[in-house]
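K.L.:
build the 3D model from these lines:
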Amino acid sequence: ITERKQIEILYKTIFDKTGIPMLILNEDLVISDMNAEFEQAFGYTRSEIIGQLQWPALIADDDRGRMIEYYALQKKNLSALLENNAFTYVLKNGETQVGAILITSIPGTGKSLISIENIADLLETRTKLKSTKEEMNQLLNQLPDYVIIHEGETIVYVNDEGARLMGKTPEEIIGTSVLSFAAPEYHDLLIQNIGFRYQGISIKPYLIEVAIPSGERRWLEVRSASLAGRLKDTTLAVLTDVTEQKKAETALKESELQYRTIIENMQDLVYRADISGNLIMISPAGVRLAGFSSADEMIGCNISHMFYSNPGERENLLELLQKDEKVTNFPTSLVDKHGNIHQVTVSSHFYRDIHGNIIGIEGILHDVTEIKKAEEAVLLANRKLNLLTKITRHDINNQLVALLGYLTILDETLKDSPEYELAKKAVSVAERINSIIQFTKQYEEIGVKSPIWQNIRKITCDASEQVHLGSVIIKNDISEDIEVFADPLLVKIIYNLIENAVRYGETITTIRFYEEEASNMVLICEDDGVGVIPEEKERIFERGYGRNTGLGLALCRDILTITDISIIETGEFGSGARFEISIPSTGWRKIPRD
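P.N.:
Purely as a prediction, here's the structure:
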């Protein structure tokens, strides 16, 4: 068999067995043979094709010129290939399909072998792949995280957010080192973790800092995974900005430290108990107060059974909490580990879970044991002092009554003598001494009892009922819900203002009480009498001023001062007196009345 015959046999075998549509062309491009696959794919019979058609007749008009050029290049140089050898061909039924063509010259024959492969599925796959890639890019660019793909240390992809973080375009970043995303002190960590990942070692998320163009440093959490099917070691890294979270964590730690420092150094007892009264937190001051060595000894103990000297007082506390959900300065007594009693005031409230359910009580206890002892000592001293002054006053009064009796007789005896004026002065002095003695009786009552909350409208009504008003009318326009924190003698002050107005008002017909609210509340008592002359507006508050005995304005001012309340006269002479009683914001409140 000749060499040419061997070549023909070889090509014939390929031609018949390849499974791909094939043609053999003469030099004039006329089809001289076709295999069964071509016949099946194109729908032509051998008699319709062989010797009848030139190969370009099977090519769509738009691609025909390009394919003839491709054929000519192949005939000249077997290695010359067009970049795109895909073309559209026409079937017998007129349908078109896309195929890839490969042209090979058959040595020693002048003929060519053409193979045509249907690549419609391949093109569809490529189209879908391109669409998927575009969708993936859009998705990655919409992410708030920074996404990087790097081969080794070289960045081959960065999403828009990653580029924005670095103040550059993606094109400027691609090709640079992944280390550019980290502050220098984190470069070794990055290199180490990249190496571990390429060795197949799993890397947990870790934190790095990056210095952005503004000079600010941002915290990034790095999560990464190797991408399979790549020629080079490739990593997908997702960097999440956790700067605000880190700031919040830092602020929380600082807050917790401050809170712990405050709690540990507070002299008051801070506690938290569950709804059954079992202690779950206690401050160091509480440990000391209870006589224990550590908080661990106390945690879990039931406070109502172990620490209240009278468990019933805790029940009272719980009743108030159920009513108002908080209690302020509730007085009670505790017993420590050694049996000592401690007087305390309790300010507590319910605390809740995330669903709003009450799960316990927390609050502050203030140890007032020493204050109570001091108060009791002062009260005892006051009682003794009051007893002494009462005895002394009683004895002086007895002597004074006798002295006034003798002076009165002497006054009658010396009526027509030169010594009469001296006798009158002696009587006047004795009466003045009596007035001073009566003043001490009134003054000793000041501050004896603790200040209390009082309904100012009610005590104004009570005071006005005790004064002989004659034709004078009282207008009580004070709001019904206002309470004032003052000495129990407040009612006598109101009485004194009314009594003075009736006594000295001369042309008076009406006395009006009302309030003006601001940060401080001002209680006003005004009348339509003659008023107070300007030079006496302050003198009326001096001790001893006035024409009558009784509770003077000096005493009124002293009583009010006990609870930081002030009083001044601001009326216009000729139009009536006006007393303004200024009460601080902490000294008044509104209590709704049923």
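
K.L.:
all contacts plus neighbour counts: C-alpha atoms, from now on.
P.N.:
Will do.

K.L.:
which residues touch the helix or strand where Thr460 lies?
P.N.:
Secondary-structure assignment from DSSP states H and E places Thr460 in helix 456-465. Contact with helix 456-465 is made by 474, 476-480, 482-484, 490-492, 494-495, 498, as judged by Cα atoms under 8 Å, 6 or more residues apart in numbering.

K.L.:
list just the nearest of these to Lys441.
P.N.:
Looking at those and their distance to Lys441, the nearest is Lys492, at 14.4 Å (Cα to Cα).

K.L.:
where's the closest one relative to Ala295, distance?
P.N.:
In this view, Lys492 and Ala295 are 52 Å apart by Cα to Cα, to the nearest Å.

K.L.:
and Thr240, that one's in a helix?
P.N.:
No - the assignment for Thr240 (DSSP: H, G, I helix; E, B strand; the rest coil) gives strand, which keeps it out of a helix.

K.L.:
could you pull out the strands for the stretch 1-150 of the chain?
P.N.:
Taking DSSP state E, counting those that start in this stretch to define them, one finds strands in the stretch 1-150 of the chain at 22-25, 31-34, 86-90, 96-105, 112-118, 146-151.

K.L.:
which of those strands is buried the deepest?
P.N.:
The highest mean neighbour count among those, using mean count of other Cα atoms under 10 Å, belongs to strand 22-25: a mean of 25.

K.L.:
gap between that one and the chain center?
P.N.:
Strand 22-25 has its C-alpha centroid displaced from the chain centroid by 81 Å (Cα atoms, centre = their mean, to the nearest Å).

K.L.:
how far off centre is stretch 269-288?
P.N.:
Relative to its chain's centre, stretch 269-288 lies at 25 Å (Cα atoms, centre = their mean).

K.L.:
thinking again about what came up before, for PyMOL, write the selection for the buried entries among the contacts of helix 456-465.
P.N.:
Selection of buried members from the contacts of helix 456-465 for PyMOL, criterion 16 or more other Cα atoms under 10 Å:
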select buried, resi 474+476+478+482+483+484+490+491+492+494+495+498
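
K.L.:
helices - which of the contacts of helix 456-465 land there?
P.N.:
Judged by DSSP state H, helices contain the following of those: 490-492, 494-495, 498.

K.L.:
now distance to Leu365 too, for those, in TSV please.
P.N.:
As requested, the ones in helices among the contacts of helix 456-465 are arranged in TSV below (distance: Cα to Cα, whole Å):
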residue	distance to Leu365
Leu490	31
Val491	34
Lys492	36
Ile494	37
Tyr495	40
Ile498	44
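
K.L.:
here's the other one to compare against:
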Amino acid sequence: MLREPLFIGIESSRADRFPQILCLTDKGGTILSMNRRGQDVFCCPDESVTGWHISDLFAPSERERFVAECARTVDGAGSPPSPYTVLDRNRRPARVLPVFTPAGEGFWVNLVEIDADAGRHTPDMRQTLLTFMDTFPQTFFEFDEHGTITYVNHHGLLEFGFTAEDLEGGLNAYDLIALPDRTRAYQNVAYRMDGRIPACHEYTFLRKDGSTVPVIVHSVAVTKNGEATGTWGLVIDISEIRAAQEELEQMNQTLKLVSTLTRHELMNILTALAGWVDLAAGVTTEPDVDRYLKKATEAAGMLRKHLDFSREIQQVGTAAPTWQDLDAAVGSARSYLENGVQNLTIRTETAGVRVLADTLFDRVFYILLENSLRHGKGVTEVRVRVEGSLIVYEDNGCGVPVREKKRIFELGYGKNTGFGLYLARRILAVTGIKIKEEGEPGTGARFVLSIPQDQIRFF
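P.N.:
Reported below is the predicted structural model:
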């Protein structure tokens, strides 16, 4: 995440001198202005491009992917993790790496031309670029194929405690990376120099005084006559983010401990309460007292369900997502059922399918099966199948009334605890899986799980 906008305060004339494509957009991605380099590449004056969406500059086949990636990264003002194709004024494709930078109520979008031949830039253009970089409140650098640093902007020298004399004396980029990260940095640069996809990576950098700083590095290969000759990069200090993450993690651990201890004590109290109620029921002969004791037992049972739910919701997202066998998940869910499963036929067309999901993925199908048995009014058959990147769950029950289709996923809504489908949605959301109910009332429930394309595999 960029805490300080790179381009805030840059006048239009200075943006026009920037030798890369630069667009100013609002938060929705609508272009407000474009610098001269962009106008030249796309052969359109500034006023004609105003009002376009930034994705309109990209090849049609890549627009949907670009918009999806932007939605994931724009809050953090980072770069989408892969390059894209734009079409220049002659409809020829060119590869660019978009870098987003917050600017007031919108963003500057720098389309770094990663396939551009560095040799075509004149010395004047290079000097203009370097002068421009010196105004940035973030670190820009350049190093050659051997790792020797050939340029660091003014902010970078101050940030890491070096001087221009240090730079002239010879600094190697890899020496500024903490030892545990150094081998990985060598490999990442080698991949990039070999023509592989540019990306961003996290490292720990070393300042001149020996102190360390966590950073994210965005970088691209510099080419000359088609050969990689070095690397250009942007370094973003993420110390504040790391500190906030650590503080949040400590708070979460404290809350988790308090929650666990409280739940444990309440469970002990409920166990004791259930015992005393059973003893009382065994000695009373009064119908009214017996009725009250049954109500107390029901209330205790409801409280136990609330405590069970608090334990389950606490586990969501605590472990890294894993590739899970869909067939096994449905089978596991069936094994959890206690009532009504003897009369239930489950037909699956899920063999050979794996889904990247939270470790509680099988719990989703348990919840769906339990809902079918509890609310379906005589459900005898359930079918689970895969259609492309969709998982479809259907039963032959009474279905879901139209007015309830959206509300059934709300916390507390429903005829039982109101926890089940809310929990299912939370489990799926960990990896971006969406769920909705699309069945026809009277013919059965139909839940559709939409899996991101890169999170489902077929074997």
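
K.L.:
can you pull the TM-score for these?
P.N.:
Here the TM-score for the pair of chains, by TM-score structural alignment, normalised by the length of the second structure, is 0.60; 327 aligned residues with a Cα RMSD of 3.8 Å.

K.L.:
picking up where we left off before, could the strands of the stretch 1-150 of the first structure go into CSV alongside distance to Ile559 of the first structure?
P.N.:
As requested, the strands of the stretch 1-150 of the first structure are arranged in CSV below (distance: least, Cα to Cα, whole Å):
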stretch, distance to Ile559 of the first structure
strand 22-25, 122
strand 31-34, 127
strand 86-90, 109
strand 96-105, 109
strand 112-118, 111
strand 146-151, 73
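
K.L.:
I'd like to know how far the residue minimising distance to the centre of the second structure sits from Ser310 of the second structure.
P.N.:
By Cα atoms, centre = their mean, the second structure has its centre lying nearest to Arg72, at 5.7 Å. Distance, Arg72 of the second structure to Ser310 of the second structure, by Cα to Cα: 29 Å.

K.L.:
helix, strand or coil: sort out Gly531 of the first structure for me.
P.N.:
For Gly531 of the first structure, the assignment made with three-state DSSP gives coil.

K.L.:
how about His366 of the first structure?
P.N.:
Under three-state DSSP, His366 of the first structure comes out as strand.

K.L.:
so what corresponds to it in the second structure?
P.N.:
Counting by TM-score structural alignment, His366 of the first structure lines up with Ile236 in the second structure.

K.L.:
near its match, how many residues? Count them for me, please.
P.N.:
For Ile236 of the second structure, the neighbour count with other Cα atoms under 10 Å is 21.

K.L.:
what is the neighbour count of the residue in the second structure that Lys337 of the first structure lines up against?
P.N.:
The alignment partner of Lys337 of the first structure in the second structure, by TM-score structural alignment, is Lys208. Residues near Lys208 of the second structure, counting by other Cα under 10 Å, number 15.

K.L.:
Lys208 of the second structure and Thr163 touch, don't they?
P.N.:
No - at 9.8 Å, Lys208 of the second structure does not count as touching Thr163 under the criterion of Cα atoms under 8 Å.

K.L.:
tell me the helices in the stretch 201-350 of the second structure, going along the chain?
P.N.:
Assigned by DSSP state H, counting those that start in this stretch, the helices in the stretch 201-350 of the second structure fall at 239-283, 287-315, 326-336.

K.L.:
with mean neighbour count and distance to Val382 of the second structure as extra columns, can I get the ones you listed in CSV?
P.N.:
Below are the helices of the stretch 201-350 of the second structure laid out as CSV (neighbours: other Cα atoms under 10 Å; distance: least, Cα to Cα, whole Å):
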stretch, mean neighbour count, distance to Val382 of the second structure
helix 239-283, 13, 35
helix 287-315, 14, 25
helix 326-336, 17, 11
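
K.L.:
tell me which of these sits nearest to Arg425 of the second structure.
P.N.:
Taking the helices of the stretch 201-350 of the second structure one by one with Cα to Cα, helix 287-315 is closest: 10.9 Å.

K.L.:
who are the packing partners of that closest one?
P.N.:
Judged by 3 or more Cα pairs under 8 Å, 6 or more residues apart in numbering; DSSP states H and E, the packing partners of helix 287-315 of the second structure are helix 239-283.

K.L.:
mean shift of the helix it packs on relative to the first structure?
P.N.:
In the superposition with the first structure, the average deviation recorded for helix 239-283 of the second structure is 1.4 Å (mean Cα distance after the TM-score superposition for the first structure).

K.L.:
confirm that the residue nearest to the centre of the second structure sits in a helix.
P.N.:
Yes - residue state for Arg72 of the second structure (three-state DSSP) corresponds to a helix.

K.L.:
now the strands: where do they sit in the stretch 351-459 of the second structure?
P.N.:
Counting by DSSP E, counting those that start in this stretch, the stretch 351-459 of the second structure has strands at residues 353-357, 381-387, 390-395, 434-437, 446-450, 456-458.

K.L.:
how far does the first one sit from the chain's center?
P.N.:
The reference is to strand 353-357 of the second structure. With Cα atoms, centre = their mean as the basis, strand 353-357 of the second structure stands 17 Å off its chain's centre.

K.L.:
distance to Thr122 of the second structure for the strands of the stretch 351-459 of the second structure - can I get that in a markdown table?
P.N.:
Formatted as a markdown table, the strands of the stretch 351-459 of the second structure follow (distance: least, Cα to Cα, whole Å):
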| stretch | distance to Thr122 of the second structure |
| --- | --- |
| strand 353-357 | 48 |
| strand 381-387 | 54 |
| strand 390-395 | 52 |
| strand 434-437 | 51 |
| strand 446-450 | 50 |
| strand 456-458 | 48 |
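
K.L.:
minimum distance to Lys224 of the second structure: which of the ones you listed has it?
P.N.:
With Cα to Cα as the measure, strand 456-458 is the member of the strands of the stretch 351-459 of the second structure nearest Lys224 of the second structure (39.8 Å).

K.L.:
just the buried residues of the closest one, please?
P.N.:
Residues of strand 456-458 of the second structure classed as buried by neighbour count (16+ other Cα under 10 Å): Ile456.

K.L.:
contacts for it?
P.N.:
Contacts to strand 456-458 of the second structure, defined as Cα under 8 Å, 6+ apart, come from residues 352-356, 389.

K.L.:
switch the cut-off to 6 Å
P.N.:
Contacts to strand 456-458 of the second structure, defined as Cα atoms under 6 Å, 6 or more residues apart in numbering, come from residues 352-355.

K.L.:
and what of stretch 184-198 of the second structure?
P.N.:
By Cα under 6 Å, 6+ apart, stretch 184-198 of the second structure touches 220-221, 228.

K.L.:
tell me how far it lies from the chain's centre.
P.N.:
For stretch 184-198 of the second structure, the distance from its own C-alpha centre to the chain's C-alpha centre is 24 Å (Cα atoms, centre = their mean).

K.L.:
try stretch 64-72 of the second structure
P.N.:
Mean-position distance between stretch 64-72 of the second structure and its chain equals 11 Å (Cα atoms, centre = their mean).
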